[in-house]
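Asker: Here you go, sequence then predicted model.
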Amino acid sequence: MNEHDERPGTTHFGFRDVPVADKQKLVGEVFSSVAGSYDLMNDLMSMGIHRVWKRYFVATAQVGRGARVLDLAGGTGDIAALLRDRVGDAGELVLGDINGSMLRVGRDRMVDRGNVQGFEYVQCNAQALPFPDASFDLVTIAFGLRNVTDKDAALSEMLRVLKVGGQARVLEFSEVTMDWFKPIYDFHSFKVLPRLGRLFAQDADSYRYLAESIRKHPPQEALKSMMEAAGFARCGYRNLTGGIVAIHDGYKA
């Protein structure tokens, strides 16, 4: 089930249907709540493997020295920090996030790491990016697209701000392809994860939402079709860890 299954005028917030106008605020509350424990959240959700996925995501991106890159849902800066080595001193990295708390955590963490030059932080909505057409060589979004209210609008905006020949990359939890693993994954997501969230972050509800949001996200082929409908060329995807996550690519022709 995905965002096209709701009643008119509503969208999904986890397994709940809510008015479209309310989702951004509800998601914002989740990420304001978990901002300080975001890395812990990802460790709990992925059993620590998210760090490997992110390194692979960046290492296989189409990007070179001097490139200008937009990392949407930039969170705590993990992707941007990895991209720094790819674009070099002449490159420019823009971290965009709709949530001010997440953006502040990311900026502080990057400064603590000594990553200052070449970084810009912009609080922005992926559905209406405040950048001119053809501004970036690469646009990435890691573990953020499923939280966007209007994914079609966000994909269209990603295409708009790309230069011709530029690449968009989406790293996101997806549909598990191994039948034997699905019940194990469901048990971890819906039984274990909220309890861990309560234990380590005093926040079971946010972790429950995050697990539910994965199941509502469009699976691999559906997201590929959405990227094609948005106007991307040469769309494709690669499953990682049996489809727990997938990397989707599209290019601006």
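Answerer: Right, received. Where do you want to start?
Asker: C-alpha only now, for contacts and for neighbours.
Answerer: Fine.
Asker: What are the boundaries of the helices in the stretch 51-200 of the chain?
Answerer: Here the stretch 51-200 of the chain has its helices, by DSSP state H, counting those that start in this stretch, at 78-87, 100-112, 151-161, 182-187, 193-201.
Asker: now the ones you listed in a markdown table, with mean neighbour count?
Answerer: Formatted as a markdown table, the helices of the stretch 51-200 of the chain follow (neighbours: other Cα atoms under 10 Å):
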| stretch | mean neighbour count |
| --- | --- |
| helix 78-87 | 20 |
| helix 100-112 | 18 |
| helix 151-161 | 21 |
| helix 182-187 | 12 |
| helix 193-201 | 18 |
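Asker: Strands of the stretch 1-150 of the chain, start to end?
Answerer: 10-13, 16-19, 68-72, 92-97, 119-123, 136-142 (DSSP state E, counting those that start in this stretch).
Asker: Would you quantify the distance from residue 178 to residue 224?
Answerer: 20 Å (Cα to Cα, to the nearest Å).
Asker: and these two? which has more neighbours close in?
Answerer: Comparing residue 178 with residue 224 by neighbour count (other Cα atoms under 10 Å), the higher total belongs to residue 224, at 20 against 12.
Asker: tell me which element that one falls in.
Answerer: Using DSSP states H and E, residue 224 maps to helix 220-230.
Asker: in that helix, what counts as buried?
Answerer: 220, 223, 224, 226, 227, 228, 230 (16 or more other Cα atoms under 10 Å).
Asker: And stretch 171-179, by the same measure?
Answerer: For stretch 171-179, by 16+ other Cα under 10 Å, it's 171, 172, 173, 174, 175, 176.
Asker: List the ones among the residues you listed that fall in strands.
Answerer: 171, 172, 173 (DSSP state E).
Asker: What distance do you get for the last one to residue 163?
Answerer: Counting by Cα to Cα, the gap between residue 173 and residue 163 amounts to 27 Å.
Asker: what do you get for the first one?
Answerer: Plainly put, residue 171 is 20 Å away from residue 163 if you go by Cα to Cα.
Asker: ditto for residue 180
Answerer: 42 Å.
Asker: and those two? which has more neighbours close in?
Answerer: Set residue 180 next to residue 163 and count neighbours by other Cα under 10 Å: residue 163 wins out with 19 against 9.
Asker: and the closest residue to that one other than its chain neighbours, what does it touch?
Answerer: Excluding its sequence neighbours, the residue lying closest to residue 163 (Cα to Cα, 6 or more residues apart in numbering) is residue 134, at 4.0 Å. Neighbouring residues of residue 134 by Cα atoms under 8 Å, 6 or more residues apart in numbering: 160, 161, 162, 163, 164.
Asker: here comes the other one, which I'd like you to weigh against the first:
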Amino acid sequence: MNEDSTHFGFQQVPTEEKARKVAEVFHSVASRYDLMNDLMSFGIHRLWKRFAINIAGVRPGDKVLDLAGGTGDLTERMVRMVGAKGGVVLSDINASMLEEGRRRLLDAGICGNVEYVLADAEQLPFPDNHFDIVTMAFGLRNVTRKERALASIQRVLKPGGRLLVLEFSKPVVPGLAPVYDVYSFKVLPLMGKLVAQDASSYRYLAESIRMHPDQETLKGMMEAAGLSGVEYFNLSGGIVAVHRAYKY
């Protein structure tokens, strides 16, 4: 694969087209994104996200960036944790997802200590050494140039700050991978068709998971971006993993 092309699921597309294609997927699914997450994971995604927040060590007064934060479910938890002296920036590259997040948080009665920023993870519009914590849940695999995004995150973290990446990964339990394949490529598109009237977007999501770096590869990418102390935690047999890294 050269610099002029990249993967969109299993397809090869011109690099400059990937962001547009990903945007189309999330514009399509935004209004039913939370419902589909519950159905696809049988609600377990909430436990994965809770684990990620727990090991992030969010404290009162922290300044947090919830990157690719979508519908704001992590932001909703963390804004309560940072308190009146802290703040959370909910950021996403997709306007439909960000608007869904804003609506959801307002419905939950959250209107203070939250900022909404439309931003590209590869070119974050924030000062150097700005955030105590950056979280990114199920967003990194959709980024065209992951190395640039990780370097951008490293830049905006304060010294001593932490990055938490929750993402689908590679199953490590023997016998799990073939079962997971059947579920991903047969069941998910069917659920997308029945619930969201969009089978193709959920087929892309399944394919994007398979194209995402495995646990060790992503760890190496984080280290190459200047992050330290990188470790990861496999959840649900490695179907997802949480990577935690620090800026020293």
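Answerer: Noted; the coordinates are in hand. Here the structure is a predicted model, which means the values were calculated and not measured.
Asker: For residue 136 of structure 2, what is the corresponding residue in structure 1?
Answerer: Using TM-score structural alignment, the equivalent of residue 136 of structure 2 in structure 1 is residue 141.
Asker: Name all residues that make contact with that match.
Answerer: 71, 72, 73, 74, 169, 170, 171.
Asker: picking that back up, what residues in structure 2 pair up with the helix holding residue 224 of structure 1?
Answerer: The aligned range for helix 220-230 of structure 1 is 215-225, by TM-score structural alignment.
Asker: Over to stretch 88-107 of structure 1?
Answerer: The aligned range for stretch 88-107 of structure 1 is 83-102, by TM-score structural alignment.
Asker: From the rest of the structure, what touches that stretch?
Answerer: 23, 26-27, 30-31, 60-73, 75, 78-79, 82, 113-121.
Asker: Repeat the analysis, applying 7 Å as the threshold.
Answerer: 23, 26-27, 30-31, 60-72, 75, 79, 113-120 (Cα atoms under 7 Å, 6 or more residues apart in numbering).
Asker: What's residue 208 of structure 1 aligned with over in structure 2?
Answerer: Counting by TM-score structural alignment, residue 208 of structure 1 lines up with residue 203 in structure 2.
Asker: re the thing from before, mind checking what helix or strand follows the helix holding residue 224 of structure 1 in sequence?
Answerer: With DSSP H and E, the next secondary element past helix 220-230 of structure 1 is strand 233-240.
Asker: ok, and for that next one, which residues are buried?
Answerer: Buried-residue list, strand 233-240 of structure 1, by 16+ other Cα under 10 Å: 233, 235, 236, 237, 239, 240.
Asker: What distance do you get for the match of residue 136 of structure 2 to residue 186 of structure 1?
Answerer: Taking Cα to Cα, one finds residue 141 of structure 1 at 25 Å from residue 186 of structure 1.
Asker: Then residue 239 of structure 1?
Answerer: From residue 239 of structure 1 to residue 186 of structure 1 the distance is 18 Å (Cα to Cα).
Asker: What's the biggest helix in structure 1, counting residues?
Answerer: Looking across structure 1 with DSSP state H, the single longest helix is helix 20-34.
Asker: quick check: angle from that one to helix 100-112?
Answerer: With axes from the mean of the first three to the mean of the last three Cα atoms, to 10 degrees applied, the angle from helix 20-34 of structure 1 to helix 100-112 works out at 40 degrees.
Asker: buried residues in helix 20-34 of structure 1?
Answerer: So, applying 16+ other Cα under 10 Å, buried residues of helix 20-34 of structure 1: 23, 24, 27, 28, 30, 31, 33, 34.
Asker: can you name the residues of structure 2 that it overlays?
Answerer: Counting by TM-score structural alignment, helix 20-34 of structure 1 pairs with residues 15-29 of structure 2.
Asker: and the residue mapped onto residue 157 of structure 2 from structure 1, how many neighbours?
Answerer: Under the alignment (TM-score structural alignment), residue 157 of structure 2 maps onto residue 162 of structure 1. Per other Cα under 10 Å, the neighbour tally for residue 162 of structure 1 reads 26.
Asker: re the thing from before, leaving out chain neighbours, which residue sits closest to the match of residue 208 of structure 1?
Answerer: Residue 203 of structure 2's closest residue in space is residue 189 (Cα to Cα, 6+ apart), at 5.3 Å.
Asker: ok, the one you found touching residue 197?
Answerer: No: with contact defined as Cα atoms under 7 Å, residue 189 of structure 2 does not count as touching residue 197 (9.7 Å).
Asker: Name the residues contacting each of those two.
Answerer: What both residue 189 of structure 2 and residue 197 touch, as defined by Cα under 7 Å, 6+ apart, is an empty set.
Asker: and residue 72 of structure 2, what does it touch?
Answerer: 90, 101, 105.
Asker: Now for the first one, how many residues are close by?
Answerer: What it means is residue 90 of structure 2. 28.
Asker: Distance of it relative to residue 116 of structure 2?
Answerer: 5 Å.
Asker: next one: the last one
Answerer: Shown here: residue 105 of structure 2 relative to residue 116 of structure 2, a distance of 11 Å by Cα to Cα.
Asker: One more: the second one?
Answerer: Residue 101 of structure 2 sits at a distance of 9 Å from residue 116 of structure 2 (criterion: Cα to Cα).
Asker: for the closest residue to residue 106 of structure 1 other than its chain neighbours, what are its contacts?
Answerer: Closest residue in space to residue 106 of structure 1, ignoring its immediate chain neighbours: residue 76 at 3.6 Å, by Cα to Cα, 6+ apart. Residue 76 of structure 1 sits next to 102, 103, 105, 106, 109 when contact means Cα under 7 Å, 6+ apart.
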